[in-house]
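>>> predicted model and sequence follow; I will ask about them next.
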Amino acid sequence: MRFPAPAISPLYTARRGLSTSVARRVPLLISPKEYKELPRATTLPLDVSWHMPNSPRSAIAEYLSGPRMPGAKRFDLDEVADLALESNPHGLGHMLPTKEVFIEAARKLGIQDDTHVVLYDTIGIFSSPRAAYTFKTFGHDKVSVLNGGLPRWIAEGGEVETGEVQQSGAIESEYKGGQGPKRDWVRSYEQIVENSEKNPSDTSFEVVLDHRPLARFTGEAPEPRPGLSSGHIPNSSPLPFLSYLNPADDKKPYTSFKSLDELKKVLVDGVGGEDKFRELLQKDQGVVFTCGSGMTAAIGWLANELLREKEGKAFKTALYDESWTGYALRQESKIVKGNA
């Protein structure tokens, strides 16, 4: 697959009404067609696929054997993570790395400070928003998620590679990274507990949206991680991550984000209706996304950022990085069963 490299892609200018002086801005979400319009020299596709611990699929094995996007490199969210026993005593997966770990990974992949990173996964929309959150948290703003991921790329006629990964010859970069990590984008266990004990009418209370399936939130279904109790954090609300997505079907074998209007309605309903939605925006009151392990929580984060990108107004948000796994592992945690 080789595309002509326009001096400035229409995706940067005509589509967004931008001048060449601000052509460095990139959209958060792009289609396969839009990907093909990007300049090859400064664009890097990254496979950021991840599968649930009870899944028989292996993201790395699938990447190595293919199919994969031509020229794609592998960014493993469980390896580019905080693996230190001191800061991650429970051994949780894909916890945000230190800045040093993130920069080292970017350099090994040949990422430059001006590289436009395009992230995709093999489900459609699943783990790619978490990778976008990671890059953005560390100040790399030239990042887009491929809506529909690799399955949509294939369904719409995109060429693929299979077999042995071809070495591109790229050398380790001098990537410096941004000013991250943005600590106000992350919530700790202690902050979540403190928030859960507040009165929801308190203006300092942050709305916590849990993106796990509803039956796990209520405690009716077990967690996929053996021995972990289901249930939910006190004063949190359920908003299953599939609410944001168009489901896969026979004609479109991939999940993808719903329209902007639909995403807005999902968030409006999730926080308690139109009045509450406006109140949160007016008071700049925080919204925290959580899930089973901090992966699909980023789908809500990205939906909110898409609203910010298109409408200029969105919630002040953060992710509870440990999410339910870190919370429920602690014996002292208060676990609520039943509906919110």
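Received it, and whenever you're ready, just let me know what you need. Numbering: from 1, shown residues only.
>>> okay, CA-based contacts and neighbour counts for the rest of this
Noted.
>>> burial of residue 170, as a residue count?
Using other C-alpha atoms under 10 Å, residue 170 has 10 other residues around it.
>>> wait, residue 325
By the measure other C-alpha under 10 Å, the count of residues near residue 325 is 21.
>>> quick one, what contacts it?
Neighbour list for residue 325: 92, 228, 292, 293 [criterion: C-alpha atoms under 8 Å, 6 or more residues apart in numbering].
>>> my guess is the first one meets residue 322, correct?
So the one you mean is residue 92. Yes: in terms of C-alpha atoms under 8 Å, residue 92 counts as a neighbour of residue 322; the distance is 7.2 Å.
>>> counting neighbours, go ahead and name the busier of those two.
Counted by other C-alpha under 10 Å, residue 92 and residue 322 do not tie: residue 322 has more neighbours, with 26 against 19.
>>> give me every residue that touches the more buried one.
Applying C-alpha under 8 Å, 6+ apart, we find residue 322 in contact with 92, 95, 188, 189, 293, 294.
>>> still on that earlier bit, so which of the contacts of residue 325 is the most crowded?
Result: residue 292 is most packed of those (other C-alpha under 10 Å), 26 neighbours.
>>> mind telling me what element the closest residue to that one other than its chain neighbours is part of?
Of all residues not flanking residue 292 in the chain, residue 324 sits nearest, at 4.8 Å (C-alpha to C-alpha, 6 or more residues apart in numbering). Here residue 324 sits within helix 323-329, counting by DSSP states H and E.
>>> ok now that helix, how far from the chain's centre?
Relative to its chain's centre, helix 323-329 lies at 19 Å (C-alpha atoms, centre = their mean, to the nearest Å).
>>> alongside the first one, take a look at this:
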Amino acid sequence: MPEREPPDTSRLVSTEWLAAHLGAPNLVIVDGSWHMPATGRKGREEFLKAHIPGAVFFDIDAVSDVASPLPHMLPSPTLFRAAMESLGIGRQMKIVVYDTEGLFSAPRVWWTLRAFGAVDVAILDGGFPKWLAEGRPTESGEAPYLPARFDATLDHDWVASIDDVAARVADRRAQILDARPAERFRGEAPEPRAGVRPGHIPGARNLPVSELVKDGRLADAATIRRAVEAAGIDPAKPVITSCGSGVTAAILWLALDTIGAPPVALYDGSWTEWGASDRPVATGPAD
């Protein structure tokens, strides 16, 4: 098993930087767009119509454990390696991820690549909306790619199971931070997936990602820190991020990482798993 190299500390690259490096060797641009099923939007269809020149499409639903009843759970290292190599994504390459919302699903792809050992992964600041607003070039159709090697080794410490979360909540070894909208966290709004109860994990805290992302861009560090502390989270103590199905939990990861307090894990099954299980559920504000 190859040793994991220290990850690159940069998290965002500008549209100016990316425009200046289009076509650079050892650079791969990844469209990681994913949309909630209720929107009716299809990331791949939109990618084929327009994307940043040279970009490849990372399908969050396809690059997953398709045997799991839960949506887009992490795949095996073997499957992940095959998927990345089929896209021309190498473990040692400079990888820049973006999405069509600005900052929504790209952090999930960023987190996934890093969890499987990618060395240098960044997110495009402002994403595709900023790129388009600046009149930068696009292309359509599938982009050609060169062969690449991705020796995938999943860092299991980054991923929390339902039993991990239950155990850490029970003995107060970690704080749970939920990215869902407040109405869903409190149980006042129905869940978008059938069979999932409303509410939240007992003891969890709520920080909707709408408080951290404005106009498709991540808030500054001071704003993030204030929001985290207002949610009742001590960034100096272990945090597990969660959401509806493991996508926006990665935005919380990115935000906490930005203030120098990276989470100990992301709950991959998130509320879709917990809310459909027989585990206890809390409603109302965080207790």
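That came through fine. Values in this document were obtained by computation on a predicted structure and should not be read as measured data.
>>> the residue nearest to residue 292 of the first structure maps to what in the second structure?
Matched by TM-score structural alignment, residue 324 of the first structure corresponds to residue 271 in the second structure.
>>> surely that match touches residue 243?
Yes: at 6.0 Å, residue 271 of the second structure and residue 243 qualify as touching, with contact defined as C-alpha under 8 Å.
>>> ok, those two, which is more surrounded?
A count of neighbours by other C-alpha under 10 Å puts residue 243 above the other of residue 271 of the second structure and residue 243, at 30 against 26.
>>> quick one: map the more buried one onto the first structure.
Aligned partner of residue 243 of the second structure by TM-score structural alignment: residue 291.
>>> verify the stated contact: that match with residue 323.
Yes: contact criterion C-alpha under 8 Å: residue 291 of the first structure and residue 323 qualify, at 5.5 Å.
>>> now do the contacts for the residue positioned nearest the centre of the second structure.
By C-alpha atoms, centre = their mean, the second structure has its centre lying nearest to residue 108, at 1.6 Å. By C-alpha under 8 Å, 6+ apart, the contact set of residue 108 of the second structure is 246, 247, 248, 249, 250, 251.
>>> can you check residue 10 of the second structure too?
By C-alpha under 8 Å, 6+ apart, the contact list for residue 10 of the second structure reads 121, 122.
>>> and it, what's its match in the first structure?
Under the alignment (TM-score structural alignment), residue 10 of the second structure pairs with residue 27 in the first structure.
>>> for residue 109 of the second structure, same thing?
Per TM-score structural alignment, the equivalent position to residue 109 of the second structure in the first structure is residue 131.
>>> list the contacts for that match?
Residue 131 of the first structure sits in contact with 48, 77, 119, where contact means C-alpha under 8 Å, 6+ apart.
>>> assign it to helix, strand or coil.
Three-state call for residue 131 of the first structure (DSSP: H, G, I helix; E, B strand; the rest coil): helix.
>>> relative to residue 226 of the first structure, how far out is it?
Distance, residue 131 of the first structure to residue 226 of the first structure, using C-alpha to C-alpha, to the nearest Å: 26 Å.
>>> okay if I get the contacts of residue 322 of the first structure as CSV plus distance to residue 145 of the first structure and secondary structure?
Converted to CSV, the contacts of residue 322 of the first structure look like this (distance: C-alpha to C-alpha, whole Å; DSSP: H, G, I helix; E, B strand; the rest coil):
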residue, distance to residue 145 of the first structure, secondary structure
92, 25, coil
95, 20, coil
188, 26, coil
189, 28, helix
293, 20, coil
294, 17, coil
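>>> and the contacts of stretch 158-178 of the first structure?
Counting by C-alpha under 8 Å, 6+ apart, 1, 32, 64-71, 103, 106-113, 138-140, 154 sit against stretch 158-178 of the first structure.
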